[in-house]
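In: Make a model of this:
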Amino acid sequence: MRYLKFYKPYGVLTQFTDSLLGSPEDAQSGRLTLKAFIAVPKVYPVGRLDRDSEGLLLLTDDGILNARLINPKFGHERTYWVQVEGIPTPQALEQLRQGVMIQGRKTRPAQARILSTEPDLPPRDPPIRFRRAIPTTWLELTLREGRNRQVRRMTAAVGIPTLRLVRVELGPLSLQGLTPGEWQDLSETELAQLRHYCS
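Out: Just a heads-up that it's a prediction; the model follows:
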């Protein structure tokens, strides 16, 4: 069995082939896939990260572990650093914590806090749009579900649109030690922690 963690860069599809084109990537389309970074056969991503999101992705050929991690009934934690437009009010943060209505359903309660300093992340390529007149804030959000574009929909629902989104933790695993486009096999300690977490 193989277990890899990967720092997905902005603009990369969370799949090995571009289903729109029927090929791994097309230089003219600019749609990069995981195949451009990971040459390990028969591993598949656990869950997804949108093309315009960055950060930690777990890949494995362990179908049982994959199924357990993505099954919403187990409520596995995913932690994100989120740069939002504006300054969240206490009410907006409380809404995120209690759950907000998106696509006709309320999200599960989340952990939400303002980061006291901007996180030490590599610059995004391309950079986010900068507007001098509108401040931005970095939040840390921990969710126990993984609905489509959930973080972006949640922050938009409380009036603070997401500008940049980076997943930094998945259960016990963290992004630490990786730079965008890098991957590594899980260490024995990480794998033991992951198995314990999923048990």
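
In: contacts and neighbour counts: CA atoms only from here.
Out: Fine.

In: Name the SS class of the spatially most central residue of the chain, please.
Out: The centroid of the chain falls nearest to Arg167 when counting by Cα atoms, centre = their mean (3.5 Å). State at Arg167, reduced to three classes by DSSP: H, G, I helix; E, B strand; the rest coil: strand.

In: Now do the helix ranked longest in the chain: which elements does it pack against?
Out: In the chain, assigned by DSSP state H, the helix with the most residues is helix 188-198. Of the remaining helices and strands, those touching helix 188-198 by 3 or more Cα pairs under 8 Å, 6 or more residues apart in numbering; DSSP states H and E are helix 63-70.

In: from what I can see Arg124 touches Gly11, true?
Out: No - using Cα atoms under 8 Å, Arg124 is not in contact with Gly11; the gap is 10.0 Å.

In: ok, the two, which is more surrounded?
Out: More crowded of Arg124 and Gly11, by other Cα atoms under 10 Å: Gly11, with 17 against 12.

In: Here is the second sequence; please produce its structure so I can put it next to the first one:
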Amino acid sequence: MSRVILFNKPYDVLSQFTDKGTQGSKARTLSEFIDVPGVYAAGRLDRDSEGLLVLTDDGKLQNRISSPKFKLPKTYWAQVEGEISDDALEALRKGVELKDGMTAPAMVKRMDEPAGLWPRTPPVRFRKSVPDCWISLTITEGRNRQVRRMTAAVGHPTLRLIRYRVGKWSLDGIETGEWKEA
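Out: Okay, here's the model as predicted:
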């Protein structure tokens, strides 16, 4: 029986168990939060992103989750700069041109700030003169920093990015820095 762990990764934590960097100061890693031998992250979540990280001890499952060829949907909540226009939403729905080519169409909609959202440390910078808003964006690819690049391409840089869902698993009921077995 394979193990599946759902972890709500905090901001500024690497999606790996050790810090092999050479930056001098040690980065926070999964080992600070998860003491379960033999599980590994199925896919990555950037250091400056938060939210759902799926870990498993099953190599085939890990591949099905992380490989783009399986097109597993991943839903993100993005706080973006500015009030996103209908045109920008439509562009995301059709796919946008990035330096590494066109993205597949995304499912996207405006949303209210997620209820019960934990504070981020450090907080997102606030500017009185520049509004922001939240969107829910579902993609089936997994390019490097794809959501951030997509929102920037339509004129709305991402300020905060939270992965809410991976396939059938979601963040529901998992506090930041906590995990549970699926």
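
In: just to revisit the earlier point, just the buried positions in the longest helix of the first structure, please.
Out: Leu191, Leu194 (16 or more other Cα atoms under 10 Å).

In: Same question for stretch 30-41 of the second structure.
Out: Applying 16+ other Cα under 10 Å to stretch 30-41 of the second structure flags Leu30, Phe33, Ile34, Val39, Tyr40, Ala41 as buried.

In: Surely the first one touches Tyr11?
Out: Spelled out, that is Leu30 of the second structure. No - applying Cα under 8 Å as the test, Leu30 of the second structure and Tyr11 come out as separate, 11.8 Å apart.

In: joint contacts of the two?
Out: Counting by Cα atoms under 8 Å, 6 or more residues apart in numbering, Leu30 of the second structure and Tyr11 have no shared contacts at all.

In: if we can go back for a sec, and the longest helix of the first structure with helix 63-70, angle?
Out: Relative orientation of helix 188-198 of the first structure and helix 63-70, computed by axes from the mean of the first three to the mean of the last three Cα atoms, to 10 degrees: 60 degrees.

In: can you map out the strands along the first structure?
Out: Ranges of strands within the first structure are 3-8, 44-45, 54-60, 78-85, 101-102, 105-106, 111-114, 136-143, 162-170, 173-174, 183-185, based on DSSP state E.

In: Identify the residue of the first structure aligned to Ser31 of the second structure.
Out: Mapped onto the first structure by TM-score structural alignment, Ser31 of the second structure lines up with Lys35.

In: Looks like its match contacts Asp18 (just checking).
Out: No - using Cα under 8 Å, Lys35 of the first structure is not in contact with Asp18; the gap is 9.8 Å.

In: quick one: terminal-to-terminal distance for stretch 176-192 of the first structure?
Out: 17 Å (Cα to Cα, to the nearest Å).

In: Of all the residues in it, which ones are buried?
Out: In stretch 176-192 of the first structure, counting by 16+ other Cα under 10 Å, buried: Leu178, Pro180, Gly181, Trp183, Leu186, Leu191.

In: Now render those as CSV, adding distance to Leu141 of the first structure.
Out: Output for these, formatted as CSV (distance: Cα to Cα, whole Å):
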residue, distance to Leu141 of the first structure
Leu178, 21
Pro180, 21
Gly181, 23
Trp183, 24
Leu186, 24
Leu191, 24
